[in-house]
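K.L.:
Sharing a model that was predicted from the sequence below.
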Amino acid sequence: MADVHDKATRSKNMRAIATRDTAIEKRLASLLMDQGIAFRVQDATLPGRPDFVIDEYRCVIFTHGCFWHHHHCYLFKVPATRTEFWLEKIGKNVERDSRDLLKLQTLGWRVLILWECALRGRDKLDDAALSERIEEWICGGGATAQIDTQGIHLL
């Protein structure tokens, strides 16, 4: 199937995709504030520029879009056009994520990846369930983990 937009329009649309203050980041920020957890956002001095840095517990949180970071859930769909280009681009994102995760762990940071599907969509977790899992991980001092629609999982 051909793209419905010309190249210039598609390029303009792609540039408009936000890299900060996204809806999922705003929801997570609200949950952290409700729990009284102090955080900083998008620290460029740390590998991967984590979306949230919680210094008190030496942990960082990434909010990963399921498409851009190739999560195996219903929100990820392989594009029908320029498939090879997109799979290569997304593959590079996944490689960079792995590299950044290892660098952060080496520096002594714990990492939580919060997937978009846990924050929005038909199977999202409600605020109480999400808050409980986040607080449990932050305060529990556990290892690196991820949260998706199925709950929390160690990596």
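P.N.:
Structure's in. What do you need? Numbers count the residues shown, from 1 in each chain.
K.L.:
use CA for all of it now, contacts and neighbours both
P.N.:
Noted.
K.L.:
Flag every buried residue along the helix or strand Ile90 falls within.
P.N.:
In this assignment (DSSP states H and E), Ile90 forms part of helix 83-106. Neighbour-count burial for helix 83-106 flags 90, 94, 97, 100-101, 104 (criterion: 16 or more other CA atoms under 10 Å).
K.L.:
separation between Ser131 and Ile90?
P.N.:
Using CA to CA, to the nearest Å, Ser131 is found at 29 Å from Ile90.
K.L.:
that older thread, which strands and helices lie in contact with the helix holding Ile90?
P.N.:
strand 110-115 (3 or more CA pairs under 8 Å, 6 or more residues apart in numbering; DSSP states H and E).
K.L.:
another one to put next to it:
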Amino acid sequence: MEFWRLKIEGNIARDARTRQGLLDQGWRVMEVWECALKGKQRRPLDDILAACADWLVSNQQVGQIRGQAE
């Protein structure tokens, strides 16, 4: 159990550093979670594409698409 806790915490910290590094370089960041693309929580592809298109024309620096709530 400890292994997985440390692994997940490490992944979260790494993702935050990577996101901040990209923002610091002037990039905008859209995160699409794997669960949004496949599995029980996946979203319809048209919904994902629409959310990405909306974000692209927005002024938001960070966007995120997660899987659907069960």
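P.N.:
Right, received. Where do you want to start? On a predicted model such as this, the values are computed, not experimentally measured, just so you know.
K.L.:
Out of the buried residues of helix 83-106 of the first structure, which is nearest to Gly121 of the first structure?
P.N.:
Nearest to Gly121 of the first structure out of the buried residues of helix 83-106 of the first structure is Ile90 (CA to CA; 20.9 Å).
K.L.:
biggest separation within the buried residues of helix 83-106 of the first structure, which pair?
P.N.:
Longest span within the buried residues of helix 83-106 of the first structure, CA to CA: Ile90 and Leu104, 20.9 Å.
K.L.:
What's the local residue count around the equivalent of Val62 of the second structure over in the first structure?
P.N.:
Counting by TM-score structural alignment, Val62 of the second structure lines up with Thr144 in the first structure. Counted with other CA atoms under 10 Å, the neighbours of Thr144 of the first structure add up to 19.
K.L.:
Just the element for Ser48 of the second structure, please.
P.N.:
For the record, residue 48 of the second structure is Ile, not Ser. Going by DSSP H and E, Ile48 of the second structure is in helix 45-56.
K.L.:
Report all helices and strands that that helix contacts.
P.N.:
Applying 3+ CA pairs under 8 Å, 6+ apart, one finds that helix 45-56 of the second structure makes contact with strand 62-65.
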